[in-house]
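Participant: Here you go, sequence then predicted model.
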Amino acid sequence: MAATLPGGILTAAIIALFLCRTTRTVTCELFPMTLSLERAIPLNNKMKLSELKARDSARHRRLIQSSNDTGFTLEGTYDPYGAGIYYTKVQLGSPPRDFHLQVDTGSDPLWVTCSSCSGCPNKTELQIELSSFDPGKSSTHTPVTCTDSICNSEYQSPEAMCSKNNRCTYTFQYADDSASAGYYVTDLIHFATPVSNGSSPVIFGCSTELTGNLATNNSRGVDGIIGFGRGDTSVISQLSSKRLVPKVFSHCLRGDDQGGGTLVLGEIVDPHIVFTPLVPSRTHYNLDLKGIEVKGQNLEIDSSVLQALENQGTVVDSGTTMAYLPDVVYDSFLNAISAATPVESLTGTYVADGYSQCFWAKKSISEVFPNVSLNFAGGASMVLKPKDYLTDGEKGWCIGIQKMEGSQAFTILGDIVLKDRIIVYDLAGQRIGWADYDCSRPFNVSGKLNRAPGSRRDASRGSPREAGTLAFFLSLICILLFFSICA
């Protein structure tokens, strides 16, 4: 079943049966949930391409530093908080306190700055008030000890280890020599709904020290990071393991000047969504890119360059601003774009910041530049219109898809190609889906909790009106059951 939810508003809806148990604390399933997203850098705040590329460089170092992939080093100066330009507000502890957290699909844990933190940001250029977590002021806080699973067996690593005082501590070391260190705690994360308030205990990090570019010189600091990676410690994995939400999340990032968007703990459904399988046994959201077409013509490249191997392949990452191609693929891509663009439609070309090809166009870019198709395993294609791979430069239009310098063979799909699309991360089905969409509009969200791994749903079954009506009546029935069973 599906219910229609407004995009870009901090809200949630109960559209499925409450499963309650009569314990000291009543716990009910609350799904799907939506959170509003804000941009750390508004789209109308112009930045040089060199600045954007430097910010992305830090992101890529963080992405690969936490995985088993090798050889992913980029040159340049960078700011690790440039890793994500979207953040959201969540509540932690008892009484609940607001924290503004960077949404990160490239890492797993949630961590916030601790009240005893050394080197944590005390000011920010963002229009938010910074907070820190004080375990002593939360009545529901409990420390994670050395006997907890996160601190033993497969979790035993430099990121989670036992301290002398029986605390489970962590150190997240980034490739630019910045780091976040602290200890794990368990406390409540809260989700507001139209008819009730839901909460669930989750394990997250309380950072007592930040160093390097994560520290006080970070001008775009937030209160921490909320991870939505594929690992067991991510928020989506923790909540879905307790059957509070489906093991799927979605986002819709607005590409207009207002920016922002919506993050959904659940599945946005749309009849136009196409899916491609995730590459198994990988840390990040790796896809199998089969080929690239420019104006319907395949790029003449060695297909082995695109293969999903340990040290190469394609990664979907909402924390990266632009998109990146391996050098040999980029050169072929740029040549194909130039060949498919009529010379008479241009007044000239130039190179920005010493590396980015730019154009002066006589007409709108949709009339001048070709469409690009990224073709993935399973027959799914992501069609990029000119607005999806060009950036508005100071003088003209510049290619927003950049070259991975050196011997790197990774393709990174960042916000420039993910914006104005529904993106579904289906961890239960081990697949990712997308569809073009105006993210300022309402959309349909699935409330189905259980689904067999690898199963496929036909999103076109049933009209939104029929689904919304069904959800409405089921919600009324469920609320009555809630009061009769759980009271």
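Facilitator: Now that the structure is in, tell me what you want to look at.
Participant: rest of the way, CA atoms for contacts and neighbours
Facilitator: Fine.
Participant: Measure how far stretch 81-89 is from the centre of its chain, please.
Facilitator: In terms of Cα atoms, centre = their mean, to the nearest Å, the centre of stretch 81-89 is set 9 Å apart from its chain centre.
Participant: quick one: terminal-to-terminal distance for it?
Facilitator: Taking Cα to Cα, to the nearest Å, stretch 81-89 runs 17 Å from one end to the other.
Participant: Which positions in that stretch come out as buried?
Facilitator: 81-89 (16 or more other Cα atoms under 10 Å).
Participant: Stretch 130-150 too?
Facilitator: Going by 16+ other Cα under 10 Å, stretch 130-150 has these buried residues: 130-133, 135, 138, 141-146, 150.
Participant: try it against this one:
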Amino acid sequence: MQTTMLSVSTFFHLILLLFSLADLLNAAAAADYLKLPLLHKNPFSSPSQALSSDTHRLSLLFSALRRRPNPTLKSPLISGASTGSGQYFVDLRIGTPPQSLLLVADTGSDLVWVKCSACRNCSHHPPSSAFLPRHSSSFSPFHCFDPHCRLLPHAPPHLCNHTRLHSPCRFLYTYADGSTSSGFFSKETTTLKTLSGSETRLKDLSFGCGFRISGPSVSGAQFNGARGVMGLGRGPISFSTQLGRRFGNKFSYCLMDYTLSPPPTSYLMIGGGLRSLPVTNATKISYTPLLINPLSPTFYYIAVKSITVDGVKLPINPTVWAIDEQGNGGTVVDSGTTLTYLAEEAYKEVLKAVRQRVKLPAAAELTPGFDLCVNVSKESQRPSLPRVRFRVGNGAVFAPPARNYFLETVEGVMCLAIRAVEGGNGFSVIGNLMQQGFLLEFDKEASRLGFSRRGCGLP
């Protein structure tokens, strides 16, 4: 009974949120879809940076699990590889006049938040280092009694001052390693470019204006270069949900290979997606259902049915992929994790099969953090490596190229970029390296994930 009441309350608040976005949706009515560049930089300076970034990332994802309480916009995604973060960044312009900030594009969280500064005279302030709400005529924090405030996953009700007429809605976001972001939950105008290149101003985007940011997860090397997070999860306050109704409740992105030179541009699209592909590519689109974990509703789960290596199905018990009553297990597609992590039992079988079938000589020594490395220094062309395939729900097959799961850690050495989920808890994760070269569409309306190797490089 209590669960039912909570669901009704959450639904009621979501309806209020959607109505409050009427101006936003009307302003975007002329746009076919929103397309934002995902800005991409250079590869990791060392493989240890990728592993360090993922260690923090998985800690955040697993702790979130334990905490559980038609048109399109287009934006470029920037890889954070050169900073050691392994993230893809979106350049978001907020405020009036617009201020440009680089945010981590994160399918594993809901809250949109930016680093804010309260200084009055900010002539000394480095450009794009923080959002300056005093310099924006459209900035407005929510009142702590506003229904939007109740949509926060961990809203601290004790911070609401019952005696003050203008007590702002405060948010406090805490990560597993003790890192925190806190400040005012607010609304602001954003300025985005459509596919045609014209600008669209969207009103009343709900976001966290963080005045106090501390800890390695939000200020360390893996976060270097970013000024906040663009949450793209399934919750009511995520960026994709807030813009969702006008744009078909879907978003998509294509992560291009960051080892190419010059690096091609990746894109995040709100709306559009796979339906915008040429008709000739329609048969190349595969779909698999998106699953919902009631104890962790933010994440995008898919059902992995089996794994093959060079066409041979591995002897992995199907229960390895199941979500248990405590919310553990399952497989999450996450843009914020670099490598792919599999349940330990599944990982052991993959490692064994790949090791048996790889034809290249072993590297003189293993790169720290990896269990299988091969010497490719004598390969004049792309090395021949075992083919790993994932059969997922609805009979679809996710068949990435070997460069999506073999990473060049030093010159002439490539290592298997799949790791085990240690400790027996948490869930398997399909990371952004494994996703490269695929156009992925997260269709929340139809509750399905579409993926295609065609159309990823289209403008």
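Facilitator: Perfect, I can see it now. Owing to the predicted nature of the structure, the values given are computational and were not obtained by experimental measurement.
Participant: TSV for the buried residues of stretch 81-89 of structure 1, including secondary structure and distance to residue 211 of structure 1?
Facilitator: Formatted as TSV, these follow (DSSP: H, G, I helix; E, B strand; the rest coil; distance: Cα to Cα, whole Å):
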residue	secondary structure	distance to residue 211 of structure 1
81	helix	12
82	helix	15
83	helix	16
84	coil	18
85	coil	20
86	strand	22
87	strand	21
88	strand	23
89	strand	24
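Participant: nearest to residue 483 of structure 1, of these?
Facilitator: residue 89 (29.7 Å; Cα to Cα).
Participant: To which residue of structure 2 is the closest one aligned?
Facilitator: Under the alignment by TM-score structural alignment, residue 89 of structure 1 pairs with residue 91 in structure 2.
Participant: Could you verify my assumption that that match touches residue 104?
Facilitator: No - under the criterion of Cα atoms under 8 Å, residue 91 of structure 2 is not in contact with residue 104, lying 9.0 Å apart.
Participant: mind checking how far the longest strand seen in structure 2 is from the chain centre?
Facilitator: Secondary structure of structure 2 per DSSP state E: the longest strand is strand 199-214. Centroid separation for strand 199-214 of structure 2 versus its chain: 18 Å, with Cα atoms, centre = their mean.
Participant: average gap between that strand and structure 1?
Facilitator: Once fitted to structure 1, strand 199-214 of structure 2 is off its aligned match by 1.6 Å on average (mean Cα distance after the TM-score superposition for structure 1).
Participant: Same check on stretch 51-62 of structure 2?
Facilitator: Relative to structure 1, stretch 51-62 of structure 2 is 1.3 Å off (mean Cα distance after the TM-score superposition for structure 1).
Participant: for that stretch, which positions count as buried?
Facilitator: Buried, per 16+ other Cα under 10 Å, within stretch 51-62 of structure 2: 51-54, 56-62.
Participant: As CSV, those with secondary structure would be great.
Facilitator: Output for the buried residues of stretch 51-62 of structure 2, formatted as CSV (DSSP: H, G, I helix; E, B strand; the rest coil):
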residue, secondary structure
51, helix
52, helix
53, helix
54, helix
56, helix
57, helix
58, helix
59, helix
60, helix
61, helix
62, helix
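Participant: I'd like those as JSON lines, with distance to residue 416 of structure 2 appended.
Facilitator: Shown next, in JSON lines, are those (distance: Cα to Cα, whole Å):
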{"residue": "51", "distance to residue 416 of structure 2": "13"}
{"residue": "52", "distance to residue 416 of structure 2": "16"}
{"residue": "53", "distance to residue 416 of structure 2": "17"}
{"residue": "54", "distance to residue 416 of structure 2": "15"}
{"residue": "56", "distance to residue 416 of structure 2": "20"}
{"residue": "57", "distance to residue 416 of structure 2": "19"}
{"residue": "58", "distance to residue 416 of structure 2": "18"}
{"residue": "59", "distance to residue 416 of structure 2": "22"}
{"residue": "60", "distance to residue 416 of structure 2": "24"}
{"residue": "61", "distance to residue 416 of structure 2": "23"}
{"residue": "62", "distance to residue 416 of structure 2": "23"}
